[in-house]
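A.B. asks: Fold the following and give me the result.
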Amino acid sequence: MRDRLGSHSPEPATTPLPAVRASAPAAARVSWVDAAKGMSILLVVVHHIVLFLVPYDLVPQPVWAADVAITSLRMPLFFLASGLFLAKPLAGSWRTILHKRVALFAYLYVLWTLLLYGWFQLVPGAEVLTPMTTTPGELVSRLVVPGSSSWFLYALALFSVLAKLVRRVPTGVQLAVSGAISVCASSGLVDFGGETWTLIARCLFFFLLGCYARPLVEGLAARARWWTVALAGLGCMVVASADVLGLRWIPGVAFGFNVAAVTLGVLLAALLARYRLARPLVALGQHTLPVYLLNVFLVSLAVLALRGVHLPAAAQYAAPVVLAVLVTGTALLLHRLLNAAGARVLFGLPARLAYRPVPDHSHALRPSPFPRPAAPGAATP
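C.D. replies: Below you'll find the predicted structure:
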């Protein structure tokens, strides 16, 4: 996105062994990652709402400033959380990574770029996020070059291939190189050929950090306390002051703000995940994809309904948050309805293209050297 994406089975004949449950710390780790993803997607929806409301003068300056500041948190944290879930697929074969990650995200990117293009042609005034995709020729180029509407999917496919290619490179080297790229991108030191490519370059470090430094990230999450969250927030304010003073162009300042913001995001997500009040946030983090794909359609409709409406100052401050909750809930409901109607291909690969593990026939080809035991009650020689 542009910064200003049972059936009942019969009882077994024998008594099964008791299931081994995951330890509490392990469950907490999964919960906090989902909480972090839930926070990120909510911030993404708020960002889109702000972008759509700005042309109608419905966004107070402090709200706009806050949205710009949160740029350092929402997508870097999202990519960090995505990287944490990639470690296991990376250990598999190229077939696994290409099918389960690259093909899926590339398919969704192309499909939803086409759907958004059609939507913006039909809905007047809904082209805030895609002013560059107005002709068929531009649409074709947007299918190859990442656009501002679904670039997160494009980046995930790209990062998955890159992470697999450099898997045997020492982690320190990967993080050092990707960190340097992020510094250059966030400070404007290097021109990456467009805003979307700059965003991708900024976020690569955090994706690789999630992939290869999971113990470090989990160690940080384990230290989440109210006082550590407050301390991280203070650190963000200190680093942000340099940005306010116009020092963002100095290499390392904007990158430092990103690191400080992601540190705060991890600590806050880990802390919130320990409370029942945050269960909806954790649940949302398990279903971020449909919200990411559907929110722009719903936001554009909501804002079109509001244009021309005079909102009091207090309502303008509350509108982004209230609309974000409504849009997110509607997206989840719409996702369920579309799946029930048989439109699962909107959110995943068609069945004939979906990933299927290669069956292991090695045991079937090798006969056992031991005789098969006789059935109970059968005669023995």
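
A.B. asks: hey, let's count contacts and neighbours off CA atoms from now on
C.D. replies: Fine.

A.B. asks: Return the set of buried residues in the strand or helix carrying residue 172.
C.D. replies: According to DSSP states H and E, residue 172 maps onto helix 171-187. Neighbour-count burial for helix 171-187 flags 174, 175, 178, 179, 180, 181, 182, 183, 184, 185, 186, 187 (criterion: 16 or more other Cα atoms under 10 Å).

A.B. asks: Identify all contacting residues around the next helix or strand after that helix.
C.D. replies: Using DSSP H and E, the helix or strand that follows helix 171-187 in sequence is helix 195-212. If you take Cα atoms under 8 Å, 6 or more residues apart in numbering as the criterion, helix 195-212 is touched by 1-2, 75-77, 79-87, 146-148, 151, 155, 159, 163, 171, 174-175, 178-179, 181-183, 185-186, 191-192, 217.

A.B. asks: Also this sequence, please, to line up against the first:
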Amino acid sequence: MADLPVLASSARPGASASASPAALGAGRLIWVDAARGLCVVAVVMLHFRIFVYGELSPPSNGIAVWTQFTEFFGGFRLPLLFAISGLVVSQRVRNGWSDRRNLARVASTYWIYAVWLCVFGLMSAIVVGHNVPFRVNSWGSFFSQLLVPDTTLWFVFALVLYLVLLTSLRRVHPAIVLGGLALVSIVSGLVPEEDAEALWLHVVYYAVFFAVGVYLRPALEWFATNELWAKSVAALGLFIICEKLWELTSQGDMVESTARLFRDAAAIVLATTVVALASRLPVFARTASAIGRQTLPVFILQLPVIWVLVLLPVVEDSLTIPLVRYTAPILGTIVIVVVSLLVHRFMLRTPLRHLFQLPASWSDRIRHGSRREARAAAAASEQG
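C.D. replies: Next up is the predicted model:
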């Protein structure tokens, strides 16, 4: 599990448990884990609102309010999550392929993607005649998604692609990589409106934010330490300006796409300072970071749990009760996160753990194979 980018240790080289109010416990940067936890919770809430609440709840003002609330955080959720995912593996990625942990990480992450695509395909074959999201409807769809994702697993696929890309570009100047990916991100906003929500397009757009985490880790850590109140106020002002400028643009042109990129970059800065500030509160730090250290299982298992919620008649019936209806996105998010974590914990104690782990023998061979070969060659040379 430690090979996975979203679960990798957020240890800061040379940091101590007392390095800052946001850095606690064995050198881990608590604000990093807390940020990941908040991001995945926001993603789960969005998906619950769209696929459960929006589909099953009777029309009411509550739907409009929760729609506006979840859409507001669009600039924060995935840009920050990808930036943090890049940050925690930045040093290894910049080591290039000579660090065989990168190859092991790529293999482990794609293993998880492929295995869970199989699981989603099996779910789709079993559950027929129901309006559930992200079905894998045919063998053609399954095989195409091995290369072009079209389920919530796109996030896992994106991590594989970003790792391969940036590890391979280690000798290219970071400014060139960041500039190139920023341009690609901007151009991705020019696709026709009917393709704007395609999940493969998300993979293209968010690559630059993963690169920000890899190459600009010192800057992100600077925003998360010292004078956090002043930095938060300044970041809030910057975000508001970028948000308003983005709102003035027309959807689908170069200006709008550029403004969106700047808005999302400003959101990363604001979220970093605010989360680091909030991480001074022990209750917040413990809760958010506990979720953040288990981001991937929540991201993957949310879809099976959402399917169960859609299929259970009691869920739709409960949404006719006003108190439940108006608080459902909060309640549903808690249920999905808690159930996902409990199921994941159970799976790790059974052979089902291989759905989240590349077999150890394969991982060891990938990670240490060249060393063993080198030692064998050296021993043969000495004997000769």
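
A.B. asks: thinking again about what came up before, ok, the buried residues of helix 171-187 of structure 1 vs residue 29 of structure 1, which is closest?
C.D. replies: residue 175 (22.6 Å; Cα to Cα).

A.B. asks: Which residue in structure 2 aligns with that closest one?
C.D. replies: Aligned counterpart of residue 175 of structure 1 in structure 2: residue 178 (TM-score structural alignment).

A.B. asks: same question, residue 159 of structure 1
C.D. replies: Looking across to structure 2 (by TM-score structural alignment), residue 159 of structure 1 lines up with residue 162.

A.B. asks: any idea how far that match lies from residue 281 of structure 2?
C.D. replies: Distance of residue 162 of structure 2 to residue 281 of structure 2, computed by Cα to Cα, to the nearest Å: 33 Å.

A.B. asks: between those two, who's got more neighbours?
C.D. replies: Legend: neighbour count by other Cα atoms under 10 Å for residue 162 of structure 2 and residue 281, higher for residue 162 (22 against 12).

A.B. asks: Would you enumerate the residues in contact with residue 154 of structure 2?
C.D. replies: Shown in contact with residue 154 of structure 2 (Cα under 8 Å, 6+ apart): 199, 200, 203.

A.B. asks: how close does it sit to residue 128 of structure 2?
C.D. replies: 23 Å.

A.B. asks: Quick one: end-to-end distance for stretch 63-83 of structure 2.
C.D. replies: 30 Å.

A.B. asks: corresponding residues in structure 1 for that stretch?
C.D. replies: Going by TM-score structural alignment: stretch 63-83 of structure 2 matches residues 60-80.

A.B. asks: which residues are contacting that stretch?
C.D. replies: Against stretch 60-80 of structure 1 from outside (Cα under 8 Å, 6+ apart): 3-4, 36-37, 39-41, 43-44, 47, 50, 202-204, 206-211, 257-258, 261-262, 265-266, 313, 316-317.

A.B. asks: Could you rerun that using 7 Å?
C.D. replies: Defining contact as Cα atoms under 7 Å, 6 or more residues apart in numbering, one finds that stretch 60-80 of structure 1 is touched by 3-4, 37, 40, 43-44, 47, 203, 206-207, 209-210, 257-258, 261-262, 265, 316-317.

A.B. asks: For the helix holding residue 172 of structure 1, name the packing helices and strands.
C.D. replies: helix 195-212, helix 253-272 (3 or more Cα pairs under 7 Å, 6 or more residues apart in numbering; DSSP states H and E).

A.B. asks: any idea of the angle it forms with helix 253-272?
C.D. replies: 110 degrees (axes from the mean of the first three to the mean of the last three Cα atoms, to 10 degrees).

A.B. asks: buried sites along stretch 122-131 of structure 1?
C.D. replies: Buried, per 16+ other Cα under 10 Å, within stretch 122-131 of structure 1: 126, 127, 128, 129, 130.

A.B. asks: what's the answer for stretch 87-95 of structure 2, then?
C.D. replies: Result for stretch 87-95 of structure 2 [16+ other Cα under 10 Å]: buried residues 87, 88, 89, 90, 92, 93, 94, 95.

A.B. asks: Turn those residues into JSON lines, columns for distance to residue 227 of structure 2.
C.D. replies: JSON lines is the format used below for those (distance: Cα to Cα, whole Å):
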{"residue": "87", "distance to residue 227 of structure 2": "21"}
{"residue": "88", "distance to residue 227 of structure 2": "23"}
{"residue": "89", "distance to residue 227 of structure 2": "26"}
{"residue": "90", "distance to residue 227 of structure 2": "25"}
{"residue": "92", "distance to residue 227 of structure 2": "30"}
{"residue": "93", "distance to residue 227 of structure 2": "30"}
{"residue": "94", "distance to residue 227 of structure 2": "30"}
{"residue": "95", "distance to residue 227 of structure 2": "32"}
